[in-house]
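S.K.: pasting the sequence and the predicted coordinates here, then a few questions.
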Amino acid sequence: MSLDSPLTPAVEDFLRYLKIERQLSPLTQKNYRRQLMAVIALAAEMSVMAWRDLDVTRVRALAARSRRDGLQASSLALRLSALRSLLDWLVRQGELKVNPAKSVTTPRSGRHLPKNMDVDEVSQLLNFDLNDPLSVRDRTMLEVMYGAGLRLSELVGLDTSHLDLDSGEVWVVGKGSKERRLPVGTTAVSWLQHWLEWRELLEPEDNALFLSKNGGRLSARSVQKRFAQWGVRQQVSSHVHPHKLRHSFATHMLESSGDLRAVQELLGHANLTTTQIYTHLDFQHLASVYDAAHPRAKRGKS
């Protein structure tokens, strides 16, 4: 239904703008498309035949309908954000005079604090030293992920040319095609050197750093699966996935250094507010230590 809507051409033009001019990641483009097509479908039920017919009242009705359909607060926020971005773009194009979605607020959702592993759990996970190609590859990926705090997409996107082992750095392309060089630490460098010796045995098809057993670039799904398997094998109490190692890197760096700006740069966050969530994790740790240690901290136990 939404594909035949007169609202669709503007959305397609906007998505091309996001791809070509903004150079947003394919996943972000996909999320924008999904949310905007849902908006078009809902707008059609309200007999909205042109974007100029969408006023504040209809935007609120659209949001209310989305909630009644079971959309969670975080997903509704994403939907309204996509709609605001589209309408802002239409204003800049001269198609609209004002953006009716700007004054529509989204419901607050509970703060989602990322879960991390403590240092002992990370050590437990990484405590294997098997001398076969896939085990060496997996240990290297774990070391690099935790050593540099990479995103999963950044890890699987690494090529051999992205390494500077003499300086102990890797070069990655993050969100929005932004490039950054990152230190990985001596342990990760050592394992990278070890893996590069084994890598040739898998007969690489291209310059991908981490290969499948068939010689092609390892997929993100395969990395997730292998990390989870190693978590079980190493008897780590919680589920191990790539993002948890990135969270652990950020939390441990912040706890040790207290330098939020440096952690922001290392993680590749565009906004400091994204990084600030780790200050809440750090406070939780401090609060638990205080409650356990301070003689006057027996709150609620008198």
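M.R.: Yep, that arrived.
S.K.: from now on I want contacts and neighbour counts done on CA atoms only, so please keep to that.
M.R.: Fine.
S.K.: hmm, Q224 is touching K244, no?
M.R.: No: with contact defined as Cα atoms under 8 Å, Q224 and K244 do not form a contacting pair (10.8 Å).
S.K.: any idea how far L27 is from L165?
M.R.: Note on L27: its distance to L165, by Cα to Cα, to the nearest Å, is 31 Å.
S.K.: Q224 and K244: who's more crowded?
M.R.: Taking other Cα atoms under 10 Å, Q224 and K244 do not tie; K244 has more neighbours (19 against 15).
S.K.: would you mark the buried spots in the helix or strand encompassing that one?
M.R.: Per DSSP states H and E: K244 is located in helix 242-257. Neighbour-count burial for helix 242-257, counted by 16 or more other Cα atoms under 10 Å, picks out 242-255.
S.K.: ranges for the helices of the stretch 1-150 of the chain?
M.R.: In the stretch 1-150 of the chain, the helices defined using DSSP state H, counting those that start in this stretch lie at 8-20, 26-45, 56-68, 73-92, 119-125, 133-148.
S.K.: out of those, the one nearest A270 is which?
M.R.: Each of the helices of the stretch 1-150 of the chain was scored for nearness to A270 using Cα to Cα, and the closest is helix 26-45 (14.9 Å).
S.K.: which other helices and strands contact that closest one?
M.R.: helix 8-20, helix 56-68, helix 73-92 (3 or more Cα pairs under 8 Å, 6 or more residues apart in numbering; DSSP states H and E).
S.K.: so what's R34 up against?
M.R.: If you count contacts by Cα atoms under 8 Å, 6 or more residues apart in numbering, R34 has none.
S.K.: distance of it from G216?
M.R.: R34 is 30 Å from G216, by Cα to Cα.
S.K.: on that earlier part again, neighbour count winner among L27 and L165?
M.R.: Using other Cα under 10 Å, the more surrounded residue of L27 and L165 is L165, with 17 against 10.
S.K.: also this one, for the comparison:
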Amino acid sequence: MTFNNKTIIYILLYAGLRVSELVSLKIKDLDFLTMNLKVVGKGGKYREVPLKPELAETIKAYLEDERKNSPFATSEYLLVTQRSGRMDADTVNKVLKKLGKTLNMTIFPHKFRHTFCTRLLKKGADLTTVAKLAGHASIQTTASFYINTSREDKQEAVGLL
């Protein structure tokens, strides 16, 4: 897997970004000192997402290798391709489709965002924090999408009695 592809997957999974937010990331949005990522979300609203150390290391490796040797190394955007100084959403979808084919599964970028939010909630993060990290305008949005108790969760809960 290339650093570029790994960077895409790690950002989607560990920062919970929408594809449009991912391809809009600029190098100046990264702050390795404070370990934060500045994200421009829907409606031009800004939010900060903490960088998990593994994500920071993956981004640094990408910047020092593939990105540095790209024909568009001077682009302000984080993700570039061999033909453009800014990766687009279609390219992200193609990368994930190709990876999915290799793994014999279908991979949708929004599933990574869903996994990000679901894992946070399952690990005990409160709904308000998850809503802020996801960039949801309303906590109701987060609740309606991510508070869907599965059969296994219900069985596990009853097992606690």
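M.R.: Okay, I see it. Small disclaimer: the values here were computed from a predicted structure and weren't measured.
S.K.: ok so, going back, where in the second structure does the helix holding K244 of the first structure fall?
M.R.: Residues 109-124 of the second structure are matched to helix 242-257 of the first structure when aligned by TM-score structural alignment.
S.K.: over to stretch 77-94 of the first structure?
M.R.: Using TM-score structural alignment, none of the residues of the second structure align to stretch 77-94 of the first structure.
S.K.: what residues of that stretch count as buried?
M.R.: Using 16+ other Cα under 10 Å as the test for burial, stretch 77-94 of the first structure gives 77-90.
S.K.: ok, so of the residues you listed, who is nearest L15 of the first structure?
M.R.: L86 (8.9 Å).
S.K.: report whether the expected contact of that closest one with P9 is present.
M.R.: No: judged on Cα under 8 Å, L86 of the first structure makes no contact with P9 at a distance of 12.0 Å.
S.K.: who touches the aligned residue in the first structure for L25 of the second structure in this structure?
M.R.: Mapped onto the first structure by TM-score structural alignment, L25 of the second structure lines up with L158. Residues in contact with L158 of the first structure (Cα under 8 Å, 6+ apart) are W171, V172, A208, L209, F210.
S.K.: cool, E154 of the first structure as well?
M.R.: V172, V173, G174.
S.K.: same list (these) but as TSV, adding distance to A220 of the first structure, secondary structure and neighbour count.
M.R.: Formatted as TSV, the contacts of E154 of the first structure follow (distance: Cα to Cα, whole Å; DSSP: H, G, I helix; E, B strand; the rest coil; neighbours: other Cα atoms under 10 Å):
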residue	distance to A220 of the first structure	secondary structure	neighbour count
V172	15	strand	23
V173	15	strand	18
G174	15	coil	19
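S.K.: the helices in the second structure, which residues?
M.R.: 3-15, 19-24, 53-64, 89-103, 109-122, 127-134, 139-146, 151-159 (DSSP state H).
S.K.: export those to a markdown table and tack on distance to F72 of the second structure?
M.R.: Listed next are the helices of the second structure as a markdown table, based on distance: least, Cα to Cα, whole Å:
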| stretch | distance to F72 of the second structure |
| --- | --- |
| helix 3-15 | 13 |
| helix 19-24 | 15 |
| helix 53-64 | 12 |
| helix 89-103 | 16 |
| helix 109-122 | 24 |
| helix 127-134 | 30 |
| helix 139-146 | 37 |
| helix 151-159 | 48 |
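S.K.: so which of the ones you listed comes closest to R47 of the second structure?
M.R.: Taking Cα to Cα, helix 127-134 is the member of these nearest to R47 of the second structure, at 7.4 Å.
S.K.: report the distance from that closest one to the chain centre.
M.R.: Counting by Cα atoms, centre = their mean, to the nearest Å, helix 127-134 of the second structure is centred 14 Å from the centre of its parent chain.
S.K.: in that helix, what's buried?
M.R.: Residues of helix 127-134 of the second structure classed as buried: L127, V130, A131, K132, L133, A134 (neighbour count, 16+ other Cα under 10 Å).
S.K.: pick the one among those residues closest to S150 of the second structure.
M.R.: Distance to S150 of the second structure, by Cα to Cα, is smallest for L127 among the buried residues of helix 127-134 of the second structure, at 17.4 Å.
S.K.: what distance do you get for the closest one to G16 of the second structure?
M.R.: From L127 of the second structure to G16 of the second structure the distance is 15 Å (Cα to Cα).
S.K.: swap in K101 of the second structure?
M.R.: For K101 of the second structure, the distance to G16 of the second structure - Cα to Cα - is 23 Å.
S.K.: ok, now P71 of the second structure?
M.R.: 28 Å.
S.K.: the more surrounded of those two?
M.R.: Between P71 of the second structure and G16, G16 has the larger neighbour count (other Cα under 10 Å), namely 25 against 15.
S.K.: got the contact list for the closest residue to the more buried one other than its chain neighbours?
M.R.: Distances taken as Cα to Cα, 6 or more residues apart in numbering put R113 closest to G16 of the second structure, at 4.3 Å, once the chain neighbours are dropped. By Cα under 8 Å, 6+ apart, the contact list for R113 of the second structure reads L12, L13, A15, G16, L17, R18.
S.K.: wait, doesn't the last one sit right on I8?
M.R.: No: with contacts defined as Cα under 8 Å, R18 of the second structure does not count as touching I8, sitting 11.2 Å away.
S.K.: ok, the two, which is more surrounded?
M.R.: R18 (23 against 20).
S.K.: just name the most buried of the helices of the stretch 1-150 of the first structure.
M.R.: Across the helices of the stretch 1-150 of the first structure, averaging neighbours per residue (mean count of other Cα atoms under 10 Å) puts helix 133-148 on top, at a mean of 22.
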